[in-house]
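1. Here is a sequence together with a model predicted from it:
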Amino acid sequence: MRKLTAAWSVLAITVLTLAGLTPAAQAAPEDIKEVLGRIPGLTVVSENPAPAGYRFFKLTYTQPVDHRKPGAGTFQQRFTLLHKEFRSPTVAFTSGYNVSESPNRAEPTQIVDGNQLSMEYRFFTPSRPERPDWGRQLTIWQAAADQHRAVEAFKRIYPGKWLATGGSKGGMTATYFRRFFPDDVDATIPYVAPNDVINAHDRYNRFLAKVGDDPGCRSALKSIQRDVLTRRSEFAALAAADAAKNGYTFSIVGSADVSLEISVIDSYFAFWQYQKQADCATVPKAGAAASEIYAWFERVESLNTYSDQNLERYVPYYFQAAYQLGAPESYENYLRDLLRYPGANVSRTFVPKSVDIPRFDHLAMPDIDFWVKTQGKRLLYVYGENDPWSAEPFELGFGTKDSYVYTVPGGNHGSRISQLPAAQAAAATNTVRRWAGLPPVSAGVTTQSVPAGFPDFDADLTLQERPRL
């Protein structure tokens, strides 16, 4: 019996040591800020207010500009960390764009009530090399390697279960990370993640032609688009006044008129992306006062959406869409007789001419799709029935294990587990908890109770502004 007790004591000390905690630290846990200071390449920029029971940090982490050539230079990538406990599950979250500087929790973080490491996607400022080589350094593999290094570094202090998540482009990013580094996390929960595996197709257009259950709503949206393009000079004047007030310029797309036309085209897509079926009642009648219609567009899709100032933040996304990700074809044929720039609504239009885009990589997305269908495991996808980005979702295949796809009835680009029918929400919630090593919760409980100071939904999970994705 003594030998067994001694063996367990040695094992306990070993486990605690690997976790960065000694037996003494069990009684007096180390301070998370001090532990963070021991991660090579990590800088604690600041500690910021957080709800009771949590610590919230802004961080930077030194990453190679090219993971295949570690000696080619480095850049600083922005992170945030929401710390609860060293042994709690940890969620790696990315929006696929910039990182939020607020202590929000993604839905999986709420479900497991754990820590959250949030990462800014490379090339989104300020997480950009000083002399960027877009074609070599801004690829889905390089971004996945960023996440790999980060998760490996933080596993030194968080030895529990790890989950990866993100919404929209963040959901795509979480999937790509798992494809290239399948053993880094225990499971992945992507939200509203499109899978543009075939770039030359009309799957999105067929979806948009039938979206929703009210043909009258679709007709009203198309009528208001045609009305604006027919009365182009009226709306151009209103848009020009706003542009002057805000200092907008249009050198990337070529002119304010191009921006207006593409914005009108995209308004149909944008409406279904973020509005709900009930919002069909807000669509103005064709022929209404220009000010009324313009105000509606400001809520749905600003006619100045494609100004340089609005595009600047998202150039890395449009570059990736033009190079590897792919993008929906423009839903514009029914407007063809009113268009001055047919075919301009493509990703290349929104990237400055000074940025060279390599020839489109036709193998990147099929590779991801093939992996999901043949080797993916512990994947849980959530989509929205009316979200255009759900037109081409990730699909499970013969080789996918312990994985699930859920669709929120009538859901848009903000769809989440808690919006599913009760039985499905409970099943999805308990699947996530099982993957995190936690016991199930009772039916009807999809998240932990929200502590004071937390929003009940992570605003980063969906992007409430341009680009469409």
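-> Structure's in. What do you need? Numbering: from 1, shown residues only.
2. alpha carbons only for contacts and neighbour counts from here, please
-> OK.
3. Could you pull up the contacting residues of the closest residue to residue 80 other than its chain neighbours?
-> Once flanking residues are discounted, residue 80 sits nearest to residue 58: 4.6 Å by C-alpha to C-alpha, 6 or more residues apart in numbering. By C-alpha atoms under 8 Å, 6 or more residues apart in numbering, the contact set of residue 58 is 44, 45, 46, 47, 48, 78, 79, 80, 81, 101.
4. Next, format these as CSV and append secondary structure.
-> Formatted as CSV, the contacts of residue 58 follow (DSSP: H, G, I helix; E, B strand; the rest coil):
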residue, secondary structure
44, strand
45, strand
46, strand
47, strand
48, strand
78, strand
79, strand
80, strand
81, strand
101, coil
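5. what's the farthest-apart pair in those?
-> For the contacts of residue 58, the farthest-apart pair by C-alpha to C-alpha is 48 and 78; their separation is 14.8 Å.
6. and these two? which has more neighbours close in?
-> Legend: neighbour count by other C-alpha atoms under 10 Å for residue 48 and residue 78, higher for residue 78 (27 against 13).
7. Excluding sequence neighbours, find me the nearest residue to the more buried one.
-> In this structure, residue 78 finds its nearest non-sequential neighbour in residue 60, 4.6 Å apart by C-alpha to C-alpha, 6+ apart.
8. Am I right that that neighbour is in contact with residue 77?
-> Yes - here residue 60 reaches residue 77: they are 5.3 Å apart, a contact under C-alpha atoms under 8 Å.
9. this is the other structure I want to compare:
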Amino acid sequence: MRTLFLTVLLVLTAVAAPAAATEEQDLLDQLKAIPGLTVVSETQPAGYRFFVLSYSQPVDHRDPRKGTFQQRLTLLHRALDVPVVLYTGGYGLAVNPTPSRTEPTRILDANQVSVEHRFFRASRPAPADWRDLTVWQEASDEHRIVQALKTVYSGRWIQTGASKGGMTSVYHRRFYPGDVDGVVAYVAPDDAINPLDRDYDRFFSQVGSEPCRRALDTVQREALLRRDRMVPLLEADAARNGYTFTRTLGSADRSYEMTVLDTVWAFWQYSTAADCATVPPATATDEQLYAWIDAVASFGFYTDQGLEYYWPYYYQAATQLGWPDLAFAHLRGLTRYRGLYQPNSVLPAELRSRHQALPMLDVDHWVRTRSERMMFVYGENDPWSAERFTPSGLDSYLYVAPGANHGAAIAGLTEADAAAATATLRRWAGSSSALRSPGTAQLPDDDMLPDRRPGT
């Protein structure tokens, strides 16, 4: 009996090995057969195949005659019979030699398709008509990618992203609700009515402890009171590092004020309540105050060089996404530039534009009333989580990670919420596998913390 069992096992193994090899070769052939898709490179990290791809997209999905551009994406392939996670970062796509996996990808032990947002890095049409940078156009990019790759992967799809990437995943779901089987959006703001930002001001009046809030307010006030001594520190930094201000904010003084205004936002976005102990007192020297603000908010960010990569985001914020419009009541009489804290301030003159209210109102209404299988994860101490999406009652959920900042995740929820969210995600994906499949090689974790996204 034992001999017979071993014989059968050897036969099955011999049959399975060529079948697996054939499947892997078929994958490459199938990718190459997709019209408009180019396989740029392939590597094989342990347990996976990793492809860098380029896909030909219409510059304007409403008018294909305007030409095409190449959109960059990557594919982390584990197997054909497991779910696919579509990751939309909302910004450029970093192509690392060792790819990382998002939290939903790890929970499901899934394949992962990561998409670079149009107009970022390599995915910008040339010449660029910035009017084609809209939430619907990007959703249509993702729709074409999903439809193309569904010719290879027949399993269920889950979309995810954090911050602007979370917003991007919501917009895709709104315009093409049949593309994926569920969405996990992390720390995704919902600025439905742009001028009504009382939720943000309320957040800053309640977050953390009262002594910490008072200390942070004092830092901002001191920085503006000492402006005449501290702006020269920024100008010296700019001279050393080759920073300029002419294309965007216009002067070192305006850049300095913008950075000071953004300091408290940046603190809560990436720090925790434990970091309140590092806030400098009112007696700190100019150099100490400057160094702390630089570490938290970066004086190099609000320069022409620091902002250029983010122009597509700021353009979208100005035209459609909206932005936090804070009162800064504690700084009255100390600021010089009215209306500075808004995206048109940090864009070149040719990209400044008027805000369109309808797109966000439409998305907000759809999420509240018609969306299905959507999960929102927010951080209790994250400024961007102050204005949240309100999911419908149609198999959709909202969770808040206690004490978490902009890096909030399912793993940071309460034990009960984490279990519920994980079970829901696996149900959507049709997956009954363990959280991490035994024996599966593990790639680096990706907490999906987005590129630094300032408070404007």
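-> Okay, I see it. All of these numbers come straight from a predicted model, not from anything done at the bench.
10. So after superposing, what's the score?
-> Between these two chains, after superposing, the TM-score reads 0.91 (TM-score structural alignment, normalised by the length of the second structure); 435 aligned residues with a C-alpha RMSD of 1.9 Å.
11. compared with the second structure, how much does the longest helix seen in the first structure deviate?
-> Among the segments of the first structure that qualify as a helix by DSSP state H, the longest is helix 256-274. For helix 256-274 of the first structure, the mean deviation from the second structure after alignment is 0.7 Å (mean C-alpha distance after the TM-score superposition for the first structure).
12. residues in the second structure aligned with that helix?
-> Across the second structure, the stretch matching helix 256-274 of the first structure (TM-score structural alignment) is residues 252-270.
13. That stretch: how far from the chain's middle?
-> On the basis of C-alpha atoms, centre = their mean, to the nearest Å, stretch 252-270 of the second structure sits 20 Å off its chain's mean C-alpha point.
14. got it, and stretch 271-287 of the first structure?
-> Relative to its parent chain, stretch 271-287 of the first structure has a centroid offset of 25 Å by C-alpha atoms, centre = their mean.
15. still on that earlier bit, okay, residue 60 and residue 77 of the first structure: which has more neighbours?
-> Each of residue 60 of the first structure and residue 77 has its neighbours counted (other C-alpha under 10 Å); residue 77 has more, 26 against 20.
16. Trace that one over to the second structure, please.
-> When the second structure is aligned by TM-score structural alignment, residue 77 of the first structure is paired with residue 71.
17. same question, residue 63 of the first structure
-> By TM-score structural alignment, residue 63 of the first structure lines up with residue 57.
18. Excluding its own residues, what touches stretch 172-183 of the second structure? List them.
-> With contact meaning C-alpha under 8 Å, 6+ apart, stretch 172-183 of the second structure is reached by 136, 138-140, 142-143, 146-147, 156-160, 169-170, 363, 366-367, 371-375, 425, 428-429.
19. swap the cut-off to 6 Å and go again
-> By C-alpha atoms under 6 Å, 6 or more residues apart in numbering, the residues outside stretch 172-183 of the second structure that reach it are 139, 157, 158, 159, 160, 373, 374, 375.
20. Kindly report the same for stretch 293-304 of the first structure.
-> Residues from elsewhere that reach stretch 293-304 of the first structure (C-alpha under 6 Å, 6+ apart): 260, 263, 267, 271.
21. residue contacts, the third one?
-> Contacts for residue 267 of the first structure (C-alpha under 6 Å, 6+ apart) come out as residue 301.
22. Distance-wise, check it relative to residue 440 of the first structure.
-> As judged by C-alpha to C-alpha, to the nearest Å, residue 267 of the first structure and residue 440 of the first structure stand 42 Å apart.
23. Likewise for the second one?
-> Summarising the geometry, the distance separating residue 263 of the first structure from residue 440 of the first structure, computed by C-alpha to C-alpha, is 46 Å.
24. ok, now the first one?
-> Here residue 260 of the first structure is placed at a distance of 51 Å from residue 440 of the first structure (C-alpha to C-alpha).
25. So those two - more neighbours on which side?
-> residue 260 (25 against 15).
26. any idea which element residue 86 of the second structure lies in?
-> Assigned by DSSP states H and E, residue 86 of the second structure belongs to strand 84-88.
27. how close does that strand sit to the first structure?
-> Here the mean offset of strand 84-88 of the second structure against the first structure after fitting is 0.6 Å, by mean C-alpha distance after the TM-score superposition for the first structure.
28. Equivalent analysis for stretch 210-218 of the second structure, please.
-> When the first structure is overlaid, stretch 210-218 of the second structure sits 0.4 Å from its aligned residues on average, using mean C-alpha distance after the TM-score superposition for the first structure.
29. according to the alignment, that stretch goes to what range in the first structure?
-> Going by TM-score structural alignment, stretch 210-218 of the second structure sits over residues 215-223 in the first structure.
30. which residue is nearest the middle of the second structure?
-> Geometric centre of the second structure, nearest residue: residue 165, 3.2 Å, by C-alpha atoms, centre = their mean.
31. Name the SS class of the aligned residue in the first structure for that one, please.
-> Residue pairing (TM-score structural alignment): residue 165 of the second structure is matched to residue 170 of the first structure. Following three-state DSSP, residue 170 of the first structure is assigned to helix.
32. Would you confirm that residue 170 of the first structure contacts residue 96?
-> Yes - at 4.1 Å, residue 170 of the first structure counts as touching residue 96 under the criterion of C-alpha atoms under 6 Å.
33. What's the match for residue 457 of the first structure in the second structure?
-> Under TM-score structural alignment, residue 457 of the first structure pairs with residue 446 in the second structure.
34. Residue 234 of the first structure too?
-> Under TM-score structural alignment, residue 234 of the first structure pairs with residue 229 in the second structure.
35. Report whether that match is found in a helix, as I expect.
-> Yes - counting by three-state DSSP, residue 229 of the second structure is part of a helix.
36. Count residues in the vicinity of the residue lying closest to it once chain neighbours are set aside, would you?
-> Nearest residue to residue 229 of the second structure in three dimensions, chain neighbours excluded: residue 286, at 7.6 Å (C-alpha to C-alpha, 6+ apart). Per other C-alpha under 10 Å, the neighbour tally for residue 286 of the second structure reads 15.
37. I'd like to know how far residue 286 of the second structure sits from residue 220 of the second structure.
-> In terms of C-alpha to C-alpha, residue 286 of the second structure sits 12 Å off from residue 220 of the second structure.
38. Repeat that for residue 3 of the second structure.
-> Note on residue 3 of the second structure: its distance to residue 220 of the second structure, by C-alpha to C-alpha, is 79 Å.
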